[in-house]
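Engineer: Predicted model and sequence below, questions to follow.
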Amino acid sequence: MTDLTELTIAEARDALKAKTFRASELTDAYLGAIEAANGALNAYVAVTADKAREMAAASDARLAQGEGGALEGIPLGVKDLFAVEGVRTQAASHILDGFKPRYESTITANLWADGAVMLGKLNMDEFAMGSSNESSHDGPVVNPWRRTGSDVALVPGGSSGGSSAAVAARLCAGATATDTGGSIRQPAAFTGTVGIKPTYGRCSRWGIVAYASSLDQAGPIARDVRDAAILLTSMASSDPKDTTSVDRPVPDYEAAVGRSVKGLRIGIPREYRVEAMPAEIEALWQKGIATLREAGAEIVDVSLPHTKYALPAYYIVAPAEASSNLARYDGVRYGLRVPGKDIAEMYENTRAAGFGREVKRRIMVGTYVLSAGYYDAFYLQAQKVRTLIKRDFETVFADGVDALLTPTTPSAAFAIGDAKLAADPVAMYLQDVFTITVNLAGLPGIAVPAGLSGEGTPLGLQLIGRPFDEETLFATASVIEKSAGRFAPKRWW
């Protein structure tokens, strides 16, 4: 029998229904893989082995009776941003030490209702602030991919680095993730996995630790396009507990995989040809264009003129919202508390000790741009730019474009502790240059593996769609996936 952890969600689902093996066997295979690999990769910050075995046993009972949900018996990892009742939920931050919520996020509740099995909580950048998974209080995640002939440890991308690394290393069948400025798509590109950030409002944010509420959106990271579609079908829902949740039916996204793209108009935004973009990224982009053209899609050049203002606008809006959202972490009700001579000093001591460097930086930036005298000059201006960016996309889609094709990242995965990026926060922020516009406009975007770099590490392409048209993204991404093939790292751990 094939190693059970090598099966995709679709393959495992069909085999479980056919009673080829039991959910308990599949779960034990993943728990064994985690035990063997997590010391080297640091993808999991908590492994819920007992809970996983209980859930798998319940799945076995349902499957034996010919019952079961869409994900019955499928073992998943959960990003440490999602509240799971009675299980550590710390957003990879010291300030939430020991926090175990008494409630369940809507998305994880949806997954468990469909029969999924929880393997544990996955590492991430602290409060989802980062592009490399190096800001985690639990230490950096190591990318399971390595450059050819090198043993230099690479980042798995961020903030959902634990999710992407665990999926790539076969430590879970799929994983939940979140995307505020590229935190699903960039890690997917760095690890040869598929990640989709759905339309804002498609997945409930209830029970997810907030970073920037008008930008945050949850989605899956999976091994292939079909698995991502299966997971999103379960994750998406209308939720009265989230006022930004949209009340509209959830399509069968899996049905869109493999659908013809003949006649679709695919836009190529000229502003995404950024200065000093590596030749291999441009070559990958051209290969993707050729693939879609051969599949019958029409390729058109388009303009998104306000793209150049997206990065500064994002790094005003997101920290501003973060400074407000993170004000609740003060040592009073939960998590870390560092005593002081009075309550004000206790606040100061707790926040100084509890937050990491990058989180402190963004809180200070956010507080500054919202302060008297600067609000109009920075925050209000950034919101106006955001409106213009959204209008750019609306204009392109109104002209009959069905989706846009761009690179996902400006480079392949870089080394952990890269000196240039560590010394210059702006250089790290530039990792999000191709992804943040999607969040600012609230649009869906998918990252799909499209090739390997000259050093043998994965590179991805991004497709951006109309609001609530994830189906077109799955159809188009599956064409690129079929042409490029699937990628898996060579085991060194």
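Structural biologist: Cool, the structure landed.
Engineer: CA only for contacts and neighbour counts going forward, please
Structural biologist: Will do.
Engineer: Settle this for me: residue 29 is touching residue 6, isn't it.
Structural biologist: No - Residue 29 is beyond contact range of residue 6, at 10.1 Å (criterion: Cα atoms under 8 Å).
Engineer: quick check, distance from the strand or helix carrying residue 176 to the centre of its chain.
Structural biologist: Per DSSP states H and E: residue 176 is located in strand 174-179. On the basis of Cα atoms, centre = their mean, to the nearest Å, strand 174-179 sits 5 Å off its chain's mean C-alpha point.
Engineer: Just the buried residues of that strand, please?
Structural biologist: In terms of neighbour count (16 or more other Cα atoms under 10 Å), strand 174-179 has its buried residues at 174, 175, 176, 177, 178, 179.
Engineer: got it, and stretch 262-280?
Structural biologist: 264, 265, 266, 267, 268, 269, 271, 272, 280.
Engineer: quick check, the fifth one in a helix?
Structural biologist: No - assessed by DSSP: H, G, I helix; E, B strand; the rest coil, residue 268 does not belong to a helix; its assignment is strand.
Engineer: Now do the contacts for it.
Structural biologist: 299, 300, 301, 302, 404, 405, 406 (Cα atoms under 8 Å, 6 or more residues apart in numbering).
Engineer: which of those tops the neighbour count?
Structural biologist: Among the contacts of residue 268, residue 406 has the most neighbours (other Cα atoms under 10 Å), with 27 neighbours.
Engineer: wouldn't it be in contact with residue 459 here?
Structural biologist: No - judged on Cα under 8 Å, residue 406 makes no contact with residue 459 at a distance of 11.9 Å.
Engineer: Structure two is appended below for comparative analysis:
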Amino acid sequence: MIKETAAALGAKIAAGEITSVQATQAHLDRISEVDGRVHAFLHVDPEGALRAAAAIDARIANGEQLGPLAGVPIAVKDVIATKGMPTTAGSKILEGWRPPYDATLTTRLREAGLVILGKTNMDEFAMGSSTEYSAYGPTYNPWDLTRIPGGSGGGSAAALAAYEAPLSIGTDTGGSIRQPGAVTGTVGAKPTYGGTSRYGLIAFSSSLDTPGPCARTVEDTALLHSVIAGHDPMDSTSIPQPVPDVVGAARRGAAGDLSGVRIGLVREFTGEGAEPGVMSVFRDAVESLTKLGAEIVEISCPHFLYALPAYYLIAPSECSSNLARFDGVRFGLRVGDDGSRSLEEVMSVTREAGFGPEVKRRIIVGTYALSSGYYDAYYGQAQKVRTLITRDFTAAFEQVDVIVSPTTPFVAFPLGSRTSDPYQMYLADLYTIPTNLYGGPAISVPCGLSEGLPVGLQIMAPTMADDRMYRVGAAVESVVGTLTPPAL
């Protein structure tokens, strides 16, 4: 049961072949069996999950017609507010915090009948590329427990690869859905910015953060996308437009016909700095697309080369502002409040104790970049680069329907091998960051193995054309199939 697709599970639950309680219990049992080694979850809610599953079973027994994912279990990244359930953002500063409300995304999951198993591990405040910066210890890649599962949403991806959940939710600021998907052999999609609500998402970088769906197949990812997407008046950046037909696009793509589809290859992503094995698998995937009828067009996006430094000025600057609310006064951790310190001193020692090294590093960089005399030289210039990258995408999509690249320059690297060199860690997002700066959708789908480890193919589409990436992603899947990790 745990290896079923979400679509198949939902169909069996709706038909009465199995119950949601049985499906939920099977996944809870799997979590008990393997999560001690994988550490995908920070919090598991057996009682709440089984209670929700029983309620779905009762509704089905009463003849209610529910959605295609009703009764299917799901894991949720621990940066998304869940009422009454711990939401820590992977940080000690929020240890034990239970939100008094649900995020819009959480509400939509519940309304669609999905059963929340628990909250998944992540780099603290979504700042990282390996899930090694979680205050609660790293997550391990089910393909090789000595390697990273990607980040910041490594827990959400690892839960899928370890068959602890058929679906999960991640968030993508610079690649934090797609990069974990690539290195764990799963599917991760970043919707158009504003296509999914940020209300109830603990903010890292407000102009970049995008919640999105994760699964083991493209169709499952599209089904989950259709549940969580759509306009939300509680989010001022939410787009008041209909959700593209991502499910229909995925099913069309699964037929393996890409006739008439123009696919762009970015000249600037020629493989410099990428592992030869990754580029070889990527080139084979592109060749497969041509056999399905797609036309390959070489395009130039010259400002993509500046995306990484621009991102690492914009994102830390916004995080510096967003994390100012964690001050030991209003909620969360409070240290040193013994009457002997001033308010400013309490704030200082609380933040020193509550934030980890990567969060502190980015706050310092961001505060410097926003400071008087440096704003125009750093943050202002980075925003100009962002505009140029957007223009590159706009020009490219006049020539092609989608753009493809490797998702990451390398396969999953060993735990601990890059934590001493932040720049090497940041390179994990080399190919994913441009899309975040632009605001368009992108998906990572497995396209093969290098040295026995998964490689991801990234498909980028124009804003609000999320359906295009699902069509091409499903076509890739029709050729490559799904990847199965070694047994844990």
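Structural biologist: Cool, the structure landed. Since this is a predicted model, take the numbers as computed values, not measurements.
Engineer: residue with max distance from the center of structure 1?
Structural biologist: For structure 1, the largest distance from the centre (Cα atoms, centre = their mean) belongs to residue 341, which lies 41.5 Å off.
Engineer: mean offset of the longest helix seen in structure 2 relative to structure 1 (after superposition)
Structural biologist: Longest helix of structure 2, by residue count under DSSP state H: helix 20-38. Comparison of helix 20-38 of structure 2 with structure 1 after fitting gives an average deviation of 0.6 Å (mean Cα distance after the TM-score superposition for structure 1).
Engineer: list the buried ones in that helix?
Structural biologist: Using 16+ other Cα under 10 Å as the test for burial, helix 20-38 of structure 2 gives 20-28, 30-31, 34-35, 38.
Engineer: Quick one: map residue 281 of structure 1 onto structure 2.
Structural biologist: Alignment note (TM-score structural alignment): residue 281 of structure 1 maps to residue 278 of structure 2.
Engineer: which residues in the stretch 51-200 of structure 2 form helices?
Structural biologist: Secondary structure of the stretch 51-200 of structure 2 (DSSP state H, counting those that start in this stretch): helices located at 104-111, 154-161, 178-184.
Engineer: Export those as CSV, with columns for mean neighbour count.
Structural biologist: Shown next, in CSV, are the helices of the stretch 51-200 of structure 2 (neighbours: other Cα atoms under 10 Å):
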stretch, mean neighbour count
helix 104-111, 20
helix 154-161, 34
helix 178-184, 34
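Engineer: which residues sit against the helix or strand hosting residue 251 of structure 2?
Structural biologist: Per DSSP H and E: residue 251 of structure 2 is located in helix 246-253. Helix 246-253 of structure 2 has contacts (Cα under 8 Å, 6+ apart) with 218-219, 222-223, 225-226, 466-468, 470-475.
Engineer: picking up where we left off before, make a markdown table from the buried residues of strand 174-179 of structure 1 and add distance to residue 50 of structure 1 to it.
Structural biologist: A markdown table is the format used below for the buried residues of strand 174-179 of structure 1 (distance: Cα to Cα, whole Å):
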| residue | distance to residue 50 of structure 1 |
| --- | --- |
| 174 | 19 |
| 175 | 19 |
| 176 | 20 |
| 177 | 23 |
| 178 | 26 |
| 179 | 30 |
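Engineer: nearest to residue 17 of structure 1, of those residues?
Structural biologist: For the buried residues of strand 174-179 of structure 1, the closest approach to residue 17 of structure 1 (Cα to Cα) belongs to residue 174, at 18.4 Å.
Engineer: Spell out which residues sit in contact with the closest one, please.
Structural biologist: Residue 174 of structure 1 neighbours (Cα under 8 Å, 6+ apart): 9, 75, 76, 77, 163, 167, 220, 221, 222, 223, 227, 231.
Engineer: Identify the residue of structure 2 aligned to it.
Structural biologist: Using TM-score structural alignment, residue 174 of structure 1 lines up with residue 167 in structure 2.
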